[in-house]
Structure formats: C-alpha cells, structure tokens
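In: Okay, structure incoming, though there's no sequence with it:
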C-alpha cells in the first residue's frame, strides 16, 4: 500500500473490516439502531475511507461508528480508544505552531496528521457528544478544532474528562505533551 493511492490490499481490507465489525458488535451502545451490514456496504463502496480508518486504527484510535446522518446517509466514525490515541501524542496543534518553535520541535502537528490521514479533528461539540457515550480521556487530553479567533492569537483548545466532568482548556498552539494527542472523525 502506498499513501499516494490510499488503497488497502485485500488482506489489509479483510483484517480491518473484521476488526471494525468486532468493535461494532461489542459496543452496541454507541450505535443501537444500526446494522453492521449497512455500515460494511458503505465502507466497501468507499475504499479511500477504509484507508483512512486503517490509519486511525494503526495510530491507536480504535475507530467506531457513533452516528448516522439521515440527510446524507453517511455513517460517522470517531476514535473511541479510552485514552487519546498513542500514535498521535506529543504533537502541537498545527503547522504554523510547529514552525514557530525555535527548539525542541515535536515531530508533527495534529492538523497535519489528521489531513494526511484523511480525517478531521473533533470539534468541542463532537468531543462532548462522544463523552456522553462513555468516559474517555481520564488520564490524557485531546486537541480539538480551535476557533479562528483563538488560533489567531496563538492559542488552541483541548479537552479531557476529570472529576466526572468534561473540561475544555487552552494552551499555546505550539505546546505539546506526552499525554496530549487528538481524536478524529470520519464520515463514510
């Protein structure tokens, strides 16, 4: 598989679909009124989305279906790993933040990684909706999409769950921590 064609081999595709199906069936509380056969049919019609889901899986995101858009017919996947995905931590917010660091630069930024994977960072609203399904980020935190007015001033926002409450915080967009990553969403 090359990143240019963004297609999985038949073996990779089969393995990913098996993993996604098992997760779907184990976590029916995330998608009670949905059927796996419908989701799989949509995935098989969109191989580039399978590639993105494989990227989410490969970085520790454990993507799962969390919704269905009745208007577009799209299924909505979020990273549902208990803590922020391990393969996406220690990143600053975006390219501008990365380039502004004079020393001790992280290897990447959340926005660049998400774009390369074909996914989007969760918004604060999506993050809060996800937290209604179950408890996430009890030890870690996750960058979320930052409003332009905050980003223009050099900041970025992130969320986590502590004390049985979902919190939204701010930090310099160029900051990065071993316990902060990002969660993505994908519509299929």
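Out: Looks like it came in fine. Note that the coordinates shown come from a computational prediction; the quantities given were computed from them, not determined experimentally.

In: can we go C-alpha only for contacts and neighbour counts from here?
Out: OK.

In: which stretches of this structure form strands?
Out: 63-68, 75-79, 120-121, 141-144, 155-162, 165-172, 180-182, 184-187 (DSSP state E).

In: quick check: angle from the fifth one to strand 165-172?
Out: Which is strand 155-162. 150 degrees (axes from the mean of the first three to the mean of the last three CA atoms, to 10 degrees).

In: buried set for strand 155-162?
Out: 155-161 (16 or more other CA atoms under 10 Å).

In: does residue 150 really touch residue 172, like I thought?
Out: No: with contact defined as CA atoms under 8 Å, residue 150 does not reach residue 172; the gap is 9.9 Å.

In: Structure two is appended below for comparative analysis:
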C-alpha cells in the first residue's frame, strides 16, 4: 500500500475498497446463512484480512455480478470456499466462448473474451460439473441462463466444451462447440481463502 492508502498495483484494493467489500460480503453472508450453516463471519473476515490479496479476486467476482458468498469450509485445507451465488450466470461474464484456443479459432464475430482467461485474470477457478451440482444443492441457480464448467481434456480436444443450467427441477449438463457464445451464458467461479 502507498502512504495515501491507495493500491500500489492494479491487483490490490485500497483500504477503503477493502472495507466496502467486507461490508457487502458480511451482509450477504448474514442474509444467506443456509449456504454456510455453522460458520461464523468473524472467522471468515479474519481469514480474508490475513489474505488481503484474495479480496481483489472477490472484488472482481462482485464487480462482474457474481455475488460471491461462502459455501463451504474445508477443514483439512483450512480454507473457506467462495462461489458466485448470483441467481443467474454473472452478467459481466457472459457472451464469452470457452477458452483462448476457441476464441482464436473463430474467423468472424469473435466475442470479446473467453471464460478460462477471464477466470485466470480474476484469480478464480471455473466450477467443475461436480462443484456446480453441489452449489445447486444450496439453492437453484441459472434458471434462465447457463454457465460454462471445466471441460475434460478429451472433449475439449475434439472441439467441445461443457455447460450447465437448472431447468425442470434438474441440473442439466450440455455440450457445445467451445467457440460458441451466447448472451445468456457465462461462468461461475470459485475462490479458496
């Protein structure tokens, strides 16, 4: 941090930004206790303050419409797991193809970005199918949108990619060309703190 309290580089938040983000996260945490029964905000906040670099990633999740919240505590790894908990796929991360290879393969009408690079730039992971299904057990997400999920290598090597959504009381997993993109498809992320 610089003396003025402003971030010293682009991947740091100022003290003011950190405080504002912590307020937002605390309010969401307290409003949605069903996502993290038995966990206490004070312990989450202490872990975040001790790992302030993670606040930048959480802020990116928030800034792009993900509404991140704690969904799990991994005792073995001593880490809190944050997932995007917005009702629909985060608005600021839609209309992206799956990865850079797919983006570069498009000859016309290229999207502005791809899910894998965006996640990496944000410092988060794209959910796996299993993580997506686990998230859906907390409440139902993506009733009108869909979200890219990590795709197995053998499918990706053949040009495909996987995405999921929630319809008719079930989680569905589908495939598409990795170079496809839609205004209603984004991706959900995960951050370990």
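Out: Good, I have the coordinates. Every value quoted in this text rests on a predicted model; they were computed, and no experiment measured them.

In: hmm, back to that, got any residues that touch both of residue 150 and residue 172 of structure 1?
Out: Residues touching both residue 150 of structure 1 and residue 172 (CA atoms under 8 Å, 6 or more residues apart in numbering): residue 156.

In: which residues of structure 2 fall in helices?
Out: 15-31, 41-50, 53-63, 100-105, 115-122, 129-138, 153-157 (DSSP state H).

In: Same list, the strands of structure 1, but as JSON lines with distance to residue 85 of structure 1 please.
Out: Listed next are these as JSON lines, based on distance: least, CA to CA, whole Å:
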{"stretch": "strand 63-68", "distance to residue 85 of structure 1": "10"}
{"stretch": "strand 75-79", "distance to residue 85 of structure 1": "8"}
{"stretch": "strand 120-121", "distance to residue 85 of structure 1": "12"}
{"stretch": "strand 141-144", "distance to residue 85 of structure 1": "9"}
{"stretch": "strand 155-162", "distance to residue 85 of structure 1": "13"}
{"stretch": "strand 165-172", "distance to residue 85 of structure 1": "18"}
{"stretch": "strand 180-182", "distance to residue 85 of structure 1": "6"}
{"stretch": "strand 184-187", "distance to residue 85 of structure 1": "10"}
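
In: Please name whichever of those strands is nearest to residue 109 of structure 1.
Out: strand 180-182 (9.4 Å; CA to CA).

In: What range does that closest one cover in structure 2?
Out: Using TM-score structural alignment, strand 180-182 of structure 1 corresponds to residues 185-187 of structure 2.

In: Return the mean post-superposition distance for that stretch against structure 1.
Out: Superposing on structure 1 and averaging over aligned pairs (mean CA distance after the TM-score superposition for structure 1), stretch 185-187 of structure 2 comes out at 0.2 Å.

In: Need the residues that contact that stretch.
Out: 89-91, 93-96, 115, 126-127, 145-149.

In: what sits against residue 117 of structure 2?
Out: Per CA under 8 Å, 6+ apart, neighbours of residue 117 of structure 2: 99-100.

In: ok, now how distant is it from residue 102 of structure 2?
Out: 11 Å (CA to CA, to the nearest Å).

In: same thing with residue 150 of structure 2?
Out: Distance from residue 150 of structure 2 to residue 102 of structure 2, by CA to CA: 14 Å.

In: Setting the sequence-adjacent residues aside, check what's closest to the most centrally placed residue in structure 1.
Out: Geometric centre of structure 1, nearest residue: residue 184, 1.7 Å, by CA atoms, centre = their mean. Spatial nearest neighbour of residue 184 of structure 1, chain neighbours left out: residue 121 (4.4 Å); criterion: CA to CA, 6 or more residues apart in numbering.

In: The one you found touches residue 157, doesn't it?
Out: No: counting by CA under 8 Å, residue 157 is not a contact partner of residue 121 of structure 1; they are 11.4 Å apart.

In: about what we covered before: can you find the partner of the residue nearest to residue 184 of structure 1 in structure 2?
Out: By TM-score structural alignment, residue 121 of structure 1 lines up with residue 126.

In: To what extent is its match buried, counted in neighbours?
Out: Around residue 126 of structure 2 sit 23 other residues, with neighbours defined as other CA atoms under 10 Å.

In: just residue 17 of structure 2 next, same as before
Out: 17.

In: Which residue in structure 1 aligns with it?
Out: Looks like residue 17 of structure 2 aligns to residue 12 there (TM-score structural alignment).

In: Kindly provide the distance from its match to residue 45 of structure 1.
Out: In terms of CA to CA, residue 12 of structure 1 sits 16 Å off from residue 45 of structure 1.

In: same deal with residue 64 of structure 1?
Out: Separation of residue 64 of structure 1 from residue 45 of structure 1 (CA to CA): 18 Å.
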